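>>> coordinates only, sequence not included:
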C-alpha cells in the first residue's frame, strides 16, 4: 500500500523526464562528462534544466558538425548522383572522400552513442542506445569492408545520414524535455538578486538576498519582487501571488499580513520584516517538492522502459530472421545487410523513450502553475483511478472559523439593521463570535453605528449603548439573566439551529429580543462546487471529522456528501481510510492538520492543504498551495488527461514499430517497396517528433470548473499554457 509513498526511500531515484538516464554515468560516458559542466550554475544553485541544456548543446553541436562533414560524402555518392542526376568533378584520391569523411562522422557523431550504450550492456538492460549502436556499427563495419572488397557496394551515405538523423532526433528531444522540465528554473528566477535592507538609522542599503537574516526589515518598492518570506510592518499594497499560489487576482496586503518571497508587489510600497530566508522560505520548499516530483518514477514510465527492453530482443530476432530469409532468397550480399540495418534503425525505441517522460514533465509543470505540488508521481497517476476522496471537515471543507450562517429577526427589523446593531455592540470584543458577527456585517456592506459604554458580561455576552439605548448580545444564559423570552419565530429558529449543532446568540434592545444569529464553522463556497464536480466525475466524496454527529450530519447534508465519519479520534482517522480500502476502494485523503498525517500516509493518495502543518505536508503526496478544495478536482482532471496522453504516446510509439519493422524487413519487397536505412531513420525521427508534439497538447487541458447556481466563483484556474 505504501511502497510508493516516499521517493527518498528508493535506492536511486532518477529524473523521470531525462531521456538519457542510462547515459548519465560520467565515469563511463565521455560524452556525458563533456557536457555535464555546461549544465550547472556557476554558483552551484538550483538549475534543474541544466542537465537537459547540456545534453541539448552536446547533440546540437555534434549534429551541425556531423552534417557539415556529411556533405562531401553525399556529393560523392554514386547512388545519389544517379538518383538526382548530378555529377561532381573527380581528382586523384577523390575515391577516399567517402570513407575518410564517413569515418570522421562516425567518430564524432556516432561514437557517443556507443559510449552511452555501455551502461545498458553492463546492466544487461539493452535499450535505445544499444539499438542505435548496433545499427550504426553494422553500417560502419560493412562500409569499411566495402573498401577492402571492391566488388561490394558501399554504404557510406546511408551511414552518415543515419548518424545525422539520430543526432537531430536527440537534439529535438533534449530541447523539448528541457523546456518542459523548466519549472524549477522558473521558480528560482522569481527571487531577486538583491534587496533593500533598512538600517537602524532609517536609511536603505542594497544587499544580496543571501545576506538577509531573520528579523531584517526590507523595503519592497512598487513593482519589485518580495526578497523573502515575511510580515508587512508598514504600508499597504496588492501583491501578485499567481506564480506561487495560482491565485489569479492580486492579494491585498496590510500591516500584519504575511508575504511570500518571489511574489510581485503592486503599486504600494511595503516595509517587510523578514521571517524566513534561504531554504526555509516557501519558495524553497516548493522547489524541493517540485524536484522530488521530478525525481520520482512513474509507473507508466516503468512500463515504457520495460517495453524498450523487449523491443531490443524483438529487433534482434527480426534482424536475424530477415538475414536468414534474404540470404536464402537472394544469397548473402549488400542487400541483406541493408535490410538488417534498416530493421535495427526502425526498431530504435526513441519515441517510446520520449512518450512518458515528456508528458510527466509537462504534467508536473502544469500542476505547479495551478497550485498543485506533486511530491510523488505514482500518486499523481493513481489520482485518475480514485473512486473515493475523503475530506477532513475543519479547515478543509470548512474555513475552520465561526461564521454567521443564519439570521432571524422580528417583523419590524430587517437583517441588515440587526447585524449593524450587533456589530456595533461587539466592536470592542475579541471573542471569535464577535469577529464572526463583524465579518458578516462587513460582507453585507452594513454601516455600523457608534457604540459607547461597552461592557463584557462574563459567561453571558456583552452590552453597550447605541444611540442612547442599551443593547445586549449573548447566548441563552443572557436571556435567563435578563428574564426575557424570545418571540415564537426566533425561538423556532433557535431550536432548528440547535438541532444542527449551531451556536445561537441573541440581540436584545431594552429588554426586547430583536434577532437571533446562528453561528457555525463556515462551509467554503468552493467545497460545494468541489463535491458536485467530483461526483460528476464519478468519484464518491466522504467526510471525516472529530465533531459531533449533529455537526457532521448538518455539513454532510449541506454539501450532499453521502458518507461521513463523526466523532473520530485523531488516532482513529487512518483506520477509517483502511476500512474504505478494505472495501476495494482506491482512496485519497485531504487534510491539513497534525492529526491528519497518519490518514494522509495511509491513503493511496495523500493530499495536504497548503496552509496545513509541516507534518501534514510531509505526509502527503500532493500539496495544494491554496486552501481550495476545487484543486482536488483539478488534480483528478489533470491526472486523467495526462494518462490519456501517455496512452496515446505509447500506442503511437509501440504501434509504429509493429507496422514499421515488417516493412523494414522487406515483406513488401515483391511489390517493389523497400526502405533504406536513411529513410528508416527519418521515419523513426518523425515518430519521435509526433510523440513530442502530442505531449505538448497536454498544455491545453481545460482545468476550469463550472459555477454552481448561486455560488460565487472565488478562484479560477489560470490558463495552463501561460
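Ah, there it is. This is a predicted model, so every value here is computed, not measured. Residues are numbered from 1 along each chain as shown.
>>> from here on, just use CA atoms for contacts and neighbour counts.
Will do.
>>> in a strand, that's where residue 252 is, yeah?
Yes: assigned with DSSP: H, G, I helix; E, B strand; the rest coil, residue 252 falls within a strand.
>>> what sits against it?
With contact set as CA atoms under 8 Å, 6 or more residues apart in numbering, residue 252 has these partners: 236, 237, 238, 239.
>>> can you tell me the closest non-neighbouring residue to residue 285?
residue 279 (7.0 Å; CA to CA, 6 or more residues apart in numbering).
>>> for that neighbour, helix, strand, or coil?
Assignment for residue 279 (three-state DSSP): helix.
>>> what about it, how many neighbours?
11 (other CA atoms under 10 Å).
>>> wait, isn't it in contact with residue 287?
No: counting by CA atoms under 8 Å, residue 279 does not reach residue 287; the two are 9.5 Å apart.
>>> in the helix or strand harbouring residue 322, which residues are buried?
Following DSSP states H and E, one finds residue 322 within helix 299-330. Residues of helix 299-330 classed as buried by neighbour count (16 or more other CA atoms under 10 Å): 299-301, 304-305, 307-309, 311-312, 315-316, 318-319, 322-323, 325-326.
>>> try this one side by side with the last:
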C-alpha cells in the first residue's frame, strides 16, 4: 500500500468532502480515503497495482472537483533568479526547450519558477541548470514538493480571499439598498411616488430587480457550483443556497411579469421576494468570507515554521564567500552562519563557538552553546558568534522540513470523533431539500398560501449548514497540532490526539525519561586479586560496542582516567541484560547479576552485597566477568530530572495513574521512584517485558500512554495506545511514537496531554453547536413555532444564522492558538 496526501480544489461544504470520501473510498484498490475540508486535502492509502492517483483524479473530476496530483517523476520545478522581463523568460524557454531530450519547459516570470519535463535518458537536471546559468541567470531545483504544493495552496487561498473581499462591498451595498426599497414601506419609511408599490408597482418591481441582478452575478458561484452538483446527484450547501434563493427569484420574476403585463397585477407588488434572495446572498457571502479568513489562520503554525528556513545561505568556496539560494546547498558544502542569521540546513559545527536559539523548534527558551562537533538544525537562530558549518541534510531531509511535513500530515488527518459528522454530512443536504419541500407542501395544504409556503421553503433551505459539521473537527485538529508544534510537541495524527485526551495511565521509562539519561560511573569495586584499572578496562572494552547510556558512562570514565582499552571483538548488546564481547581473545560479560548467573558465572557473596548497597543508594550495579570468573562490580548513577517530581504531581492531579518501568534492579528502581513521587514500579523488565506490562494495563481497561526515548522502548511505545517519544529536538527520531516531545523535558508530557484534552474538548464543543444549530434551527425555519401560534423565521435571518454558524465553529477552534504549555 502507498499513502499520499494531495490538495483538493472546489470543496465548499461538508457534503462535498463526504461525497468525495464515499466515492473514492469505494474505488477498487483504495484502502482509505480521508478528506479534510478545512485543510482541503485528500489523504489516500491505495494499492498502486490496482488503482493510480491519476485514476482517482479522474473520478474526483467527475464529481466536480479537482485533485492536484504530485509532479511526475520525470519533471522538475526550478527556482530561477535574475529575470527582469518577458524577454528573459522567453529566452530561457527557447534555449532550454531546444535542448535534446527536453520534452517541455514553462517559465513563470511572476513567480520566478520554471517547470521542466525531461525525456528518460535525456540530459540531466544539472546540465539544464548549467545551461540556464550560462545565459546569465541562476537556477536551483525545488527539492520539497510538499512544501511547494503547500505554498501554492496558500497563494490560491489568498487570491480567493482577496476576490471575496473585493466582491463583498458591492454585495453588502446592493443588499442594503434592496432591503430599504422592499421593506421601507413596511416600517414607515416613505418612498418617492415613482417608487411606491401602490402608485408605481412596475417601477417598484424593476428597481428591486435592477439592484438584485448584479448581486446575483457577484454571487454566481453558488449557482455555477450548486446546480451542477445537484444534477450530478451530489447536492451541496451551494445547492441549498441556489435552490432557496432561486425559488425566491423565480417567484419574484413571475410576479414582476404579472405586474408589467397582466391587467390588475398591481397587488403582486407586495408579493416580491427580491430582498430575501439579495440579502441571503450578501449575508452568506459575508459569512463565507469570514470563514475563509478564519480558516487561513489555522495554518499559521505551518507558515511560521516554514518562515524559519532562510532563503539564502553563505557558502564558502575557493577561499571566498558567495550568497546562494538555500535550495542550491548540497551535503558537504561549507557554510558560514553569522550572528543574527538563521541556520540554513542541518549540519555540524566545524569552527567557531556561539549560542543558538532553538526555541522555535523545541520550545526551549534558553540558547544552546555550540562548539566544534555540535549539531545544528535548519531554522534555528545563531544568537552569538560566527559559526562555520558543514551541510549534512538539506531540502526535505532537514529536521525542520520533517517537522513541517509531520504537522501538515497531522493537520490533514481525522479523529474518530469526526465519523458521526461525516456520516450525517453525506445525507444531510438531500434530507434538508426533502424537508424543505415537505414543509412548504404541508403549509400549502394547511391553507397558508403560496407566499407563506415559499418563505418556509427558502428559510429551511438556507438555514441548514453542513459546513459547521464538516469544519468542527478538522479546524480544531489543525489549530491544536499547529500550536503543539510551536510548543515542541509534535502530534502525528487526529487519532493520536483523541487517544491522548483519554489517557488515564502514563507509563514512564526510567533511564533517559525520569532521569537525565547521562549516567556517570560512581564506584569501581574489583573482586579479590583483580586490579581496579583492569576491571574498568575490561568493562569499558565490552561496553565500547554498546550504545546504552550505562555502558557509555563506563567507557567515558575509563577514557577520562587515561586507561588504554584492550581490543574487543564480536561485541553484542543483550537488551535489558547487558553486553558481551571477546576481549583479548577471552569471553567477557558486563551486566545484571541475574544475566551473568544465566551465563554460568558465579558471583561471590561479597560482590552481591555490594551491589545491593549500591541499589539501595539509587545506583545501578554492573557486574563484570571474564572467562566465567567474576572480575568485580561497578556502580553507575543517573540523576533524576529536576522537573520529574513536579510532572508526576501534575499528572496525578489530572487523574492519571503513573507507572514506572525499568530494567534496573528493584532497589535502584524504588529509590528513583521514591525521589520522583511514583508509587507504582515494575523493575527488572526488558524491552519485551515493558510491552507486556503495557498490554496488561490496557487489559484492565485503561488508555495507556508510554513515555520513552524511542530506542529500546520501541516495543512498549508501539504497544501503548499513545507512544510519547522524548528527544533532544535535533537528534530525535521524529518518526518514533505517536507524539514526539522535541525537548528533553518531562513537562512536555503534561503539555501534550493537556493540549490533547483541550483540543478534544474544543472538537466536542464544535460538534455540539453544529448539531444543535441544525437540530433547533431547521424546525423553527420549517414553521414549528408558527404551528403553535409563534412567529416564523425570516429567510434573511435564516441566511444570517447559517453564515454565523460556520464562522463561530472556526472562531472557537482558533481559541486553541492561545493554549499555554
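Here it is on my side, so go on. In this text, all values refer to a predicted model and were calculated from it rather than measured experimentally.
>>> how alike are these chains, TM-score-wise?
TM-score of the superposed chains, computed with TM-score structural alignment, normalised by the length of structure 1, equals 0.75; 614 aligned residues with a CA RMSD of 4.0 Å.
>>> okay, helices next: where are they in the stretch 451-600 of structure 1?
Here the stretch 451-600 of structure 1 has its helices, by DSSP state H, counting those that start in this stretch, at 476-482, 488-499, 525-536, 549-559, 573-582, 597-602.
>>> deepest of these, which one?
Highest mean neighbour count of those: helix 597-602, a mean of 26 (counted as mean count of other CA atoms under 10 Å).
>>> and stretch 154-172 of structure 2 against structure 1, how far off on average?
Comparing stretch 154-172 of structure 2 with its match in structure 1 after superposition yields a mean distance of 3.8 Å (mean CA distance after the TM-score superposition for structure 1).
>>> residue in structure 1 matching residue 396 of structure 2?
Under the alignment by TM-score structural alignment, residue 396 of structure 2 pairs with residue 279 in structure 1.
>>> so what does residue 756 of structure 2 match up with in structure 1?
Match for residue 756 of structure 2 (TM-score structural alignment): residue 639.
>>> ah, wrong one, I meant residue 741 of structure 2
Per TM-score structural alignment, residue 741 of structure 2 is aligned with residue 624.
>>> what about that match, how many neighbours?
With other CA under 10 Å as criterion, residue 624 of structure 1 counts 29.
>>> I'd like the distance between residue 182 of structure 1 and residue 379 of structure 1.
Separation of residue 182 of structure 1 from residue 379 of structure 1 (CA to CA, to the nearest Å): 21 Å.
>>> higher neighbour count, these two?
Neighbours per residue (other CA under 10 Å) separate residue 182 of structure 1 from residue 379, with residue 379 holding more: 24 against 19.
>>> could you dump the helices of the stretch 451-600 of structure 1 to CSV with distance to residue 98 of structure 1?
Converted to CSV, the helices of the stretch 451-600 of structure 1 look like this (distance: least, CA to CA, whole Å):
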stretch, distance to residue 98 of structure 1
helix 476-482, 100
helix 488-499, 92
helix 525-536, 65
helix 549-559, 76
helix 573-582, 67
helix 597-602, 63
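>>> compare the ones you listed and give me the one nearest residue 632 of structure 1.
Closest of the helices of the stretch 451-600 of structure 1 to residue 632 of structure 1 is helix 525-536, at 7.5 Å (criterion: CA to CA).
>>> helices or strands up against that closest one?
Using 3 or more CA pairs under 8 Å, 6 or more residues apart in numbering; DSSP states H and E as the contact test, the elements touching helix 525-536 of structure 1 are strand 540-544, helix 549-559, helix 630-665.
>>> which residues of structure 2 does that helix align to?
With TM-score structural alignment as the criterion, helix 525-536 of structure 1 aligns to 642-653.
>>> neighbouring contacts of that stretch?
Under CA under 8 Å, 6+ apart, the answer for stretch 642-653 of structure 2 is 514, 657, 658, 675, 676, 677, 678, 745, 746, 747, 749, 750.
>>> using the three-state scheme, assign the residue lying farthest from the centre of structure 1.
Relative to the centre of structure 1, and counting by CA atoms, centre = their mean, the farthest-placed residue is residue 92 at 62.4 Å. Three-state assignment for residue 92 of structure 1 (three-state DSSP): coil.
>>> list the contacts of it.
Per CA under 8 Å, 6+ apart, neighbours of residue 92 of structure 1: none.
>>> got it, and residue 30 of structure 1?
112, 115 are the contacts of residue 30 of structure 1 under CA under 8 Å, 6+ apart.
>>> now residue 600 of structure 1
Counted by CA under 8 Å, 6+ apart, residue 600 of structure 1 has contacts 574, 588, 589, 590, 591, 606, 607, 608, 616, 619, 620.
>>> who's in contact with the closest residue in space to it that isn't next to it in sequence?
Closest residue in space to residue 600 of structure 1, ignoring its immediate chain neighbours: residue 606 at 4.4 Å, by CA to CA, 6+ apart. By CA under 8 Å, 6+ apart, the contact set of residue 606 of structure 1 is 588, 589, 590, 599, 600, 619, 620, 621, 622.
>>> ok so residue 606 of structure 1 is a strand residue?
Yes: checked against three-state DSSP, residue 606 of structure 1 lies within a strand.
>>> aligned to it, what sits in structure 2?
Checking TM-score structural alignment: residue 606 of structure 1 goes with residue 723.
>>> can you give me the distance of its match to residue 500 of structure 2?
9 Å.
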